[in-house]
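[1] This is the structure alone, sequence omitted:
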């Protein structure tokens, strides 16, 4: 292959990454979002900006475990996962929640296709370092970007459930924030958006909780050490930090109930909390 052709292919890949963004959202948050949120999402897709969605589903998993009489236990913000728990995790994430999201987007006129990380070895995983304490929770070792790119090239919005798989077929429960960060890094996107039910990362200033418009990686580590960031927010921000390398320049945490929040973030409006490597002139 000559150098001119290689350069052209790199340019096309960079252009595609620039037009793509990864969005992570919890299953319960997605379920409570208004139709206008999904209409904004669909409008972005029609304009040529390609969303890739990675979703969670913690509350629904806990609810189904309770119905089955299976104990729910969390260690450091991660769900302890046995094979029994993993059966429910996969059923809820890859089944009911994934298809609810697909149906809702399609009902509003969009085109979506649901995937599990198990499909085609989309998300390959290995046990986390603390597997003795948390069980079958996985770290992502590889993301097959070609599968995601194939789905988007057909005009569909990929909706990804964060269940991973090893080469020998062992399933793993992947934290949705971790999975989204790995997908964003592999796709080389400019921006990852984390949609939540809070306005961003909060800090106590003068006795009041205020949204931090911009926070650096070092500030996040300091806030974890002081206990200002705690519990389930720790893996969320750590996953955001992990994906800020290569072409991924920032992660934005926003409240999904804000009108046209996705379009506003992508247009550069200062909304929510931007997580960046270091302070910039925009900060």
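    Nice, I can see it. Note that this is a predicted model, so its numbers are computed, not measured.
[2] make it CA atoms for all contacts and neighbour counts henceforth
    OK.
[3] Helices of this protein, start to end?
    In order along the chain, the chain carries the following helices (DSSP state H): 3-18, 27-32, 35-46, 58-67, 83-90, 98-107, 131-134, 145-153, 176-187, 217-226, 233-242, 261-266.
[4] Check the offset of the last one from the chain's centre.
    Between the centre of helix 261-266 and the centre of its host chain there is 16 Å, according to C-alpha atoms, centre = their mean, to the nearest Å.
[5] and it, which residues are buried?
    Residues of helix 261-266 classed as buried by neighbour count (16 or more other C-alpha atoms under 10 Å): 261, 262, 265.
[6] Please work out which residues outside it touch it.
    Surrounding helix 261-266, the residues in contact under the criterion C-alpha atoms under 8 Å, 6 or more residues apart in numbering are 37, 40, 41, 44, 252, 254, 255, 271.
[7] try this one side by side with the last:
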């Protein structure tokens, strides 16, 4: 959602879906904004298998941008559009408890999710509020960790017993041929995506997205989708039409 027009379109879709009775939980990262702030401080962003390498300095920037800027901006936009949003991070109410990644020697303060306690979300959802959650969490000692937003969304979807998990991204979806945008895979099952990963057809930043979809499906979420957020009204197309706006992964 780098352009303001596209951001406004996505927010309008979320508010519309909320108004017609869908209970939405909005989990966000903030990659472009984090990169902008790192650039101002002459810190070079580094990634490993689609995950941001996060040292102590980068972690401070991640927390400031996600919780202090992106989250508050999204909440304000949703409220302005006519719904009621509540800004949270994974640290609030012990919503997400983190643990170090197995690759912490390479990734730094990038965390996996040890546990989810959605109790703080249920009264908000029951009262038709939209929780807007920044993908930052802390471990039992209070150390903050950068959590991949897709991973956080998948674990929250499972904990809440969500009907559907949607990952809004800046690609068309899963492509049979990564060099051919027209080779979009519109629907696939877990076995199929695992084979595509093994065959090298899914790589880079798409791997964490696919893995979180597979994990959420295994925990009871009925369907998951990776959709093209650059396409206007992609959320409405995915939820309200048969054709959709990306790739649906089912169990």
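    Here it is on my side, so go on. On a predicted model such as this, the values are computed, not experimentally measured, just so you know.
[8] related to what we said a few turns ago, distance to residue 187 of the first structure for the buried residues of helix 261-266 of the first structure - can I get that in JSON lines?
    Shown next, in JSON lines, are these (distance: C-alpha to C-alpha, whole Å):
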{"residue": "261", "distance to residue 187 of the first structure": "22"}
{"residue": "262", "distance to residue 187 of the first structure": "19"}
{"residue": "265", "distance to residue 187 of the first structure": "19"}
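[9] Looking at these, which is nearest residue 244 of the first structure?
    Closest to residue 244 of the first structure out of the buried residues of helix 261-266 of the first structure is residue 265 (17.0 Å), distances taken as C-alpha to C-alpha.
[10] What's that closest one aligned with over in the second structure?
    Correspondence of residue 265 of the first structure to the second structure, assessed by TM-score structural alignment: residue 238.
[11] how close does that match get to residue 232 of the second structure?
    Noted for residue 238 of the second structure: a distance of 11 Å to residue 232 of the second structure, by C-alpha to C-alpha, to the nearest Å.
[12] how close does the match of residue 265 of the first structure get to residue 73 of the second structure?
    Counting by C-alpha to C-alpha, the gap from residue 238 of the second structure to residue 73 of the second structure is 25 Å.
[13] Then residue 165 of the second structure?
    Between residue 165 of the second structure and residue 73 of the second structure the distance, using C-alpha to C-alpha, works out to 23 Å.
[14] Closest one of the contacts of helix 261-266 of the first structure to residue 72 of the first structure?
    residue 255 (27.1 Å).
[15] Chain neighbours aside, what residue packs nearest to that closest one?
    Residue nearest to residue 255 of the first structure in three dimensions, not counting chain neighbours: residue 199, with 4.6 Å by C-alpha to C-alpha, 6 or more residues apart in numbering.
[16] just residue 142 of the first structure next, same as before
    The shortest distance from residue 142 of the first structure to any non-neighbouring residue, by C-alpha to C-alpha, 6+ apart, is to residue 124 (5.0 Å).
[17] What's the local residue count around the one you found?
    Look at residue 124 of the first structure: counted by other C-alpha atoms under 10 Å, it has 24 neighbours.
[18] what do we get in the second structure for it?
    Residue 124 of the first structure maps onto residue 97 in the second structure when the alignment is built from TM-score structural alignment.
[19] I figured its match hits residue 135, correct?
    No. Here residue 97 of the second structure does not reach residue 135: they are 11.2 Å apart, not a contact under C-alpha atoms under 8 Å.
[20] Residue 203 of the first structure and residue 214 touch, don't they?
    No. Under the criterion of C-alpha under 8 Å, residue 203 of the first structure makes no contact with residue 214, lying 11.4 Å away.
[21] So between the two, which is more surrounded?
    Shown here are residue 203 of the first structure and residue 214; by other C-alpha under 10 Å, residue 214 has more neighbours (22 against 15).
[22] so who does the aligned partner of that one in the second structure touch?
    Here residue 214 of the first structure is matched to residue 187 in the second structure, going by TM-score structural alignment. Counting by C-alpha under 8 Å, 6+ apart, residue 187 of the second structure touches 247, 248, 249, 250.
[23] ok, the closest residue to the first one other than its chain neighbours - contacts?
    It refers to residue 247 of the second structure. The shortest distance from residue 247 of the second structure to any residue that is not its chain neighbour, by C-alpha to C-alpha, 6+ apart, is 4.4 Å, and that residue is residue 186. Contact analysis of residue 186 of the second structure by C-alpha under 8 Å, 6+ apart lists 174, 244, 246, 247, 248.
[24] What is the burial count for residue 210 of the first structure?
    Other residues near residue 210 of the first structure come to 14 when the count uses other C-alpha under 10 Å.
[25] wouldn't it be in contact with residue 198 here?
    No. The pair residue 210 of the first structure and residue 198 does not pass the contact test of C-alpha under 8 Å, sitting 11.3 Å apart.
[26] mind checking how far the match of residue 265 of the first structure is from residue 230 of the second structure?
    Relative to residue 230 of the second structure, residue 238 of the second structure is positioned 13 Å away (C-alpha to C-alpha).
[27] again, but for residue 208 of the second structure
    Using C-alpha to C-alpha, one obtains 20 Å as the distance from residue 208 of the second structure to residue 230 of the second structure.
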